[in-house]
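Visitor: Kindly return the folded structure for what I paste below:
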Amino acid sequence: MTRAKVSMQELIRRRRRAAFVGRRDELRLFRANFEVPPEDDRHRFLFHVHGPAGVGKTSLVRELGQLATERGALVAYVDDAVPDLPEALGEITAQFAQQGRTMKALDRALAAHRHRIHEAVAAAARAPEPDVPSAGSVALARAGVVGLGMVPLVGAFSGVVDTERVALRAERLRARFRTPEDARLVLEPERALTPVLLDELAGAADAAPWLVLLLDAYERTAPFLDRWLHDVMTTDRYGDLPANTVVVTAGQRPLDPDRWEGAADFAAELPLRPFTESEARGLLAAKGVTEEPVVAEVLRLSGRLPVLVSTLAETGPAAPDDVGDPSANAVERFLRGEQDPARRTAALDCALPRRLDEEIARAAVGPGADGTGDDSAELYAWLRTMPFVRPDRRGTARYHDVVRAPMLRLRRNTAPALWSAGHTRLAELYTRRREALDEELRGAAGRPWMRPEWRALRVDELYHSLCAGPRAALPGVLREGIEACRFDTAVAREWARVVADAAEDTGAEHLRVWSDDLGDALADDTLGALRALELLLARAGFDDADRVAAHNEHGLRLFHLGRLHEAIEDHERALAIDPGDPWGHHGLAVTRRALGDFDAALRHLAAAEEAAPGAE
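Guide: Next up, the predicted model:
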């Protein structure tokens, strides 16, 4: 009888599951929930896993996902790799599709959302348009009226721009600013996308016994997911959520008690603490560490924190002294079992990047003794075997935060030149990657910050620049915030997170102040980007060109919020600094048109055309 073939990946998954120890109470509670129908008051629709870094939240969440899969559930896993709600929904539909359940309507809605961003926000790019205006627009222009509102052409303006150009600009203006629905799709995507998601989940719920959504790294994703999730689960704002849906969230903090007041009726909190002694001993035994003096020393040094128990066990200690003493540096304990000095150095070097692939590892390590860095592939392969290095869904790998943090401190405090050189090499690598993508995107519609793949490269480039030179790089990073704030608060938070992460990893107080203040400004989902721009204008020390750009972006945010008169004030401030700025004139043209002042709108449109002919 021929045995069914099993993939290597499946065998690895089975071995990892077999090695999972502990958390029996949490697993039992989650498993039993599938035996209780949703109509039963004992059923729980939400499980919130919380506890400090290194306590094993992600491992537990993935194990819960495996349990759900065994029950026939459709399962989707989302973590902090997504920057906003639309990207999170994209992960859900992609992972359901991998399990055989396509969500075509949601895929179309997400594509429309991205397209509307290109149209409505990327004002600097030329969308596909005819080279000449339509005959109808030309006829209207020649008759003395143009645009959507039959705009009178005053004599003074009609002599500035020829009829066809006026007609063409009017068509472009019409194409760029369509309806309030288009603006809401860009600025409030949850209103447009969530009903579609719920319809798709309803269809999936008819085909599968359970739907399970796993939302990991919730301390990072809650700013854009928590309010939305609460509304989806507890209100009728977006429609009905199928009753056979189970949500698992996992973060460092408990649920917000104000937002989730009364959730005990339908939710279960799963606070994770360090392993019990029995659980820690079970993990050590599974790793072959059974000598009582060694076990006792590992338990003492690790505090029974799962990631540290696992890491110390992996070194294969044979005697208590092999584990290290309480005053020894944490990094020394992590690497105690590795005697190769090149590997020990590489482990410290490769803690610098926030994620790893072979090329990133090569840049982090730098050239070898022969100047080539050819041993980086071998070192990277070794690193991936370490218990504190975990793969992610991007095909890259990451150090566990509990291990990375002391490694960063050690490198920064004991080898500042190596710290700076390593971050400089990494910044240069990300610059090259970004510039290569810039070349691919040359001529494509849309501004770079609206593209997730571009943002991912840019934020790492900025992060490493800040780490290499916290004071020298900060002005450029703050200047980048002008463009990041152009789109929405979620994108602005990605940019601000660069400052927060660099503040944490460098210990630079001036970065920490900026991080705290930007975090406060961006706490509001609707007004966050606006307030961040106000903070930049007040304190970033911009030169005239940057102040002009910041005022124009601030005015654009006000325009989308319907605060048109305030938007005019911003664009006028920009023009007071630079009377020839085309974007100040463009902003006034759009805003005046929205107010019905068509004469002024066309004057500013002509001034923008004169200042930057052909610009969009």
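
Visitor: can we go C-alpha only for contacts and neighbour counts from here?
Guide: Will do.

Visitor: Return the distance of stretch 232-250 from the chain's centre.
Guide: Here the centre of stretch 232-250 is set off from its chain's centre by 23 Å, with Cα atoms, centre = their mean, to the nearest Å.

Visitor: Tell me the buried residues in that stretch?
Guide: 232-233, 238-242, 244-250 (16 or more other Cα atoms under 10 Å).

Visitor: Pipe those into CSV and attach distance to Gly56 per row.
Guide: Listed next are the buried residues of stretch 232-250 as CSV, based on distance: Cα to Cα, whole Å:
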residue, distance to Gly56
Val232, 28
Met233, 26
Tyr238, 34
Gly239, 35
Asp240, 33
Leu241, 29
Pro242, 30
Asn244, 27
Thr245, 24
Val246, 21
Val247, 18
Val248, 15
Thr249, 14
Ala250, 10
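
Visitor: In helices, which of the residues you listed appear?
Guide: Val232, Met233 (DSSP state H).

Visitor: Tell me which other helices or strands the strand ranked longest in the chain touches.
Guide: Longest strand in the chain, counting residues (DSSP state E): strand 245-251. Counting contacts by 3 or more Cα pairs under 8 Å, 6 or more residues apart in numbering; DSSP states H and E, strand 245-251 is packed against strand 46-50, helix 57-70, strand 211-215, helix 218-234.

Visitor: this one as well, want them side by side:
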Amino acid sequence: MGRERPSMQELIQRRGAAGFVGRRRELDAFRENFGLPPEDGRHRFVFHVRGHAGVGKTWLIRRLEQTARQEYGALTARVDETVNSVPEAMASISAQFDRQGRPFTAFDRRLATYRQRRHEAESIPDQAGQQGPSTGGMAAARAGLTGLGMVPGVGALAGAVDPVPLAEGADRLRAALSSRFRDHRDVQLVLDPVRTLTPLLVGELSKTAAAVPWLVLFFDTYERLAPLLDPWLHTLLTSERLGTLPANTVLVLAGQTRLDPGRWGDLADVVAELPLEPFTDAEARQLLTAKGITEEPVVREVLRLSGRLPVLVSTLAANPGAAGDLDDPSATAVERFLRWERDPVRRSAALAGALPRRLNEDVFRAAVEEEAGAGLYGWLRSLPFVADRTGSARYHEVVRAPMLRLQRTTSPRRWSAAHTRLAETFARWREAAAGELSPRDRWRLEAWSGPRLEEWYHLLCARPSAALPGALRDGIDACGAGPAVARRWAATLTEAGEDAGSELVHAWGRRLVEALADERRRGIEVMGLLLARAELDTAGRAAALVVRGWHRRSVEELDGALEDFHRAIELEPGNIQAHFGCAAIHRLTGNFAAAMDALDRVEALEPGSVWVQRERGETCRRAGRYQEALALLDTVVEADPADHVALGSRGQTKMALGRVQEALADLDRAIERNGDYTWALIRRARVRGALGDTAGALADLDRAAELAPDAPGMLGERGEVHRFAGRYEEAIALYDQALALDPGYAWALGSRALANEALGRRAEALADLERAVELRPGYAWAVAQRERLLSSGDAPEGGRPDGPV
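Guide: Now for the predicted structure:
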């Protein structure tokens, strides 16, 4: 069969490539590498294209991508600064391979599960009715942090965090999140998606690599991606912890700065550096000749104005006009960009289009103000310095920066009025998307947070000093929504300060970006900066303390978290978030009486709130006070029969009380109301297994496995079903698989101990219980079972080990 006809996009790319000039050395080095097998010591696995803005990095890597595809049959993917996390980068790679006919089915299924679990975690506050950051929300916001490699003692952040308390608190953190998320798999996936997703991605890449000559992954604007991707890529290249990349994979990084020598220094022999300088005189002349520009006065003036930067040479070559048009030595570069456009409406539109950070037709119409500007968007996108990216347009920064400076300095009032108009436009779009969401939940909604950030950008450009206090105050809620949103907020201040020429705003942005560098710490240092230096009112200070309290809780700084909540209460005695934070800390530390006292204060502030009763019920259940828990959960279900979380909790409580049939009924109702409620499916499988309904239990676990595939917890639960059915060897085999995936899965060790004991393997049972207690010193059930075996050897009490609830 002949090769399929090329697509329109491929034909357009080929035509563009035909006009590509210069960069022969870089292209030749890239081509020669494909002629060297990966085993050859001269082969390079990484190319690093480096140079200042406007030097042609993106232009070159697009040409390299075309070369890899068309000349060497490679499959390729390109990632740029539009991604905000490692999971987003992996998703982008998968989507691009899918478009090339190589779907990553297993990875995409797992990715969909991650997104669903993260959404469920972020929805927990809504279910509880609370207004402040919840444990679930905190864990969801931390998604991907561990996998990024930003742990104490690693990389540029080494020494920034004390590893001892973090290490000591790891088990407690996992147990607390397990209690909140209810399912072992949910915690593993949401807390560390990178460690779960990366092996699947690498596996898909390996399968694909066996069918094609080469895989080439491009990472553009790497100076912005490096803080996110550096640890991940370095781990992939130097360790097998996340899987083994196929040898016929090549990475191409393109950025303005050098690679971090502390991280990449040990890879110097596999990285090919491609530093880019402005075009040589000959290369620039070659491009101008290709554009039909040969008159020497015009050529000389283009070379002078452009500094031989490829983007400026291309822009000035697009329509240079007569040589006389280039004679005025006082003209600025911006005037040269637009000098050949005689239509004043178009000239004005091109300048106005530089004001927004990104453009679509709606934003462009708001920027140009005149209704006639709507028909100019197509023309604008055809300009050489305007690039299309995922449905939006963006000026090249080398061109945009002088355009902004020109407008800001020549007419400050017009500048301020234009940015104010754009801010008002984004505010209207933001308000339309807000609905009934709480401030923190709005920040998690892209349809709200995107316009909000652009609104602040334009307000800060219009009136930097006047807008700064509000932007800083709004950052409290942005940080509460998670690190990805917080980074975008901080970057907005940095860019606005630079574009507005405000050192005050720019300095704040730099400090905030630096404070967010250690993602494990999340917003703790940012809140410290705001509390120390920003002019916050009482409500703002209380809000910052509450956010910092939840962030401190997420890194096990429990004393500091409790202190922040108490300080917030001193400032605002009616702050429900702060009181609930105290309850959460007390419950985590086992001080259930203090937790109930804190919930009393919440209820006094919000009388009759159903979610408070549910939290009371949860507190009693975790304290082992099942009758009290049942009474409280009964009132919640009576008030809201559709509350599937309360139904599931009540079912678990009834199971603990031995009311198995009633527990089954509650879990049935919970699943009826939410068919994807994995936690309830697993608990119902336990109940069905205890009742001897092995087929029904396995059916529930099959459905749960579809929602959360490859989870160690799912294997452990399947083992439980077989153990209850007396199939001890099958059960042990499943526990073994679960422990191979997660050696710290103490609950599976407890279950395996019971199965070993049933087979007469008392020594193996004791060894499993010893290991379980070692992993979780507070694992009371395992301690009791170990003591029973050591003292008397009597049959075990109860049918299953206690575990995360």
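
Visitor: Superposed, what's their TM-score?
Guide: The TM-score (TM-score structural alignment, normalised by the length of the first structure) is 0.86; 561 aligned residues with a Cα RMSD of 2.5 Å.

Visitor: ok, which pair from the buried residues of stretch 232-250 of the first structure is furthest apart?
Guide: Greatest spacing in those, by Cα to Cα: Gly239 and Ala250 (24.9 Å).

Visitor: where along the first structure do the strands fall?
Guide: Under DSSP E, the first structure gives strands at 46-50, 74-78, 145-146, 151-152, 211-215, 245-251, 267-271, 389-391, 397-399.

Visitor: Same list (the ones you listed) but as JSON lines, adding distance to Phe559 of the first structure.
Guide: Formatted as JSON lines, the strands of the first structure follow (distance: least, Cα to Cα, whole Å):
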{"stretch": "strand 46-50", "distance to Phe559 of the first structure": "39"}
{"stretch": "strand 74-78", "distance to Phe559 of the first structure": "33"}
{"stretch": "strand 145-146", "distance to Phe559 of the first structure": "23"}
{"stretch": "strand 151-152", "distance to Phe559 of the first structure": "21"}
{"stretch": "strand 211-215", "distance to Phe559 of the first structure": "34"}
{"stretch": "strand 245-251", "distance to Phe559 of the first structure": "36"}
{"stretch": "strand 267-271", "distance to Phe559 of the first structure": "40"}
{"stretch": "strand 389-391", "distance to Phe559 of the first structure": "43"}
{"stretch": "strand 397-399", "distance to Phe559 of the first structure": "41"}
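
Visitor: Nearest spatial neighbour of Ala247 of the second structure, chain-adjacent residues omitted?
Guide: Distances taken as Cα to Cα, 6 or more residues apart in numbering place Pro38 nearest to Ala247 of the second structure, at 6.1 Å, with adjacent residues excluded.

Visitor: contacting residues around the one you found?
Guide: Applying Cα atoms under 8 Å, 6 or more residues apart in numbering, we find Pro38 of the second structure in contact with Arg44, Phe45, Ala247, Asn248.

Visitor: ok, now Trp514 of the first structure?
Guide: Val499.

Visitor: Quick check: the aligned residue for it in the second structure?
Guide: Mapped onto the second structure by TM-score structural alignment, Trp514 of the first structure lines up with Trp508.

Visitor: ditto for Ala192 of the first structure
Guide: Aligning on TM-score structural alignment places Ala192 of the first structure opposite Thr196 in the second structure.

Visitor: And His551 of the first structure, by the same measure?
Guide: His551 of the first structure maps onto Leu545 in the second structure, by TM-score structural alignment.

Visitor: Could you give the number of residues near its match?
Guide: As a burial measure, Leu545 of the second structure scores 28 neighbours (other Cα atoms under 10 Å).

Visitor: Which residue is the nearest non-sequential neighbour of it?
Guide: That would be Asp564: by Cα to Cα, 6+ apart, it lies 5.3 Å from Leu545 of the second structure.

Visitor: any idea how far the match of Ala192 of the first structure is from Ser85 of the second structure?
Guide: Using Cα to Cα, to the nearest Å, we find Thr196 of the second structure at a distance of 14 Å from Ser85 of the second structure.

Visitor: Could you do Val399 of the second structure as well?
Guide: Using Cα to Cα, Val399 of the second structure is found at 28 Å from Ser85 of the second structure.

Visitor: Please apply the same query to Phe337 of the second structure.
Guide: On the measure of Cα to Cα, Phe337 of the second structure and Ser85 of the second structure end up 36 Å apart.

Visitor: So between the two, which is more surrounded?
Guide: Using other Cα under 10 Å as the criterion, Phe337 of the second structure and Ser85 rank with Phe337 on top: 24 against 21.

Visitor: Is that one in contact with Leu316, as I believe?
Guide: Yes. Applying Cα atoms under 8 Å, one finds Phe337 of the second structure in contact with Leu316, separated by 6.3 Å.

Visitor: what residue of the second structure matches up with Leu284 of the first structure?
Guide: Per TM-score structural alignment, Leu284 of the first structure is aligned with Leu288.

Visitor: Excluding sequence neighbours, find me the nearest residue to that match.
Guide: Nearest residue to Leu288 of the second structure, sequence neighbours excluded (Cα to Cα, 6+ apart): Ala317, at 6.2 Å.

Visitor: ok, the one you found - contacts?
Guide: For Ala317 of the second structure, the contact set (Cα under 8 Å, 6+ apart) comprises Leu288, Lys291, Ile293, Val302.

Visitor: That one and Leu380 of the second structure: what is the separation?
Guide: In terms of Cα to Cα, Ala317 of the second structure sits 17 Å off from Leu380 of the second structure.

Visitor: ditto for Leu189 of the second structure
Guide: Noted for Leu189 of the second structure: a distance of 44 Å to Leu380 of the second structure, by Cα to Cα.

Visitor: and the residue lying closest to Arg44 of the second structure once chain neighbours are set aside, what does it touch?
Guide: Once flanking residues are discounted, Arg44 of the second structure sits nearest to Val270: 4.7 Å by Cα to Cα, 6+ apart. With contact set as Cα under 8 Å, 6+ apart, Val270 of the second structure has these partners: His43, Arg44, Phe45, Val46.

Visitor: aligned partner of Val270 of the second structure in the first structure?
Guide: Matched across to the first structure, Val270 of the second structure falls on Phe266, judged by TM-score structural alignment.

Visitor: cool, and Ala561 of the second structure?
Guide: By TM-score structural alignment, Ala561 of the second structure lines up with Ala567 in the first structure.
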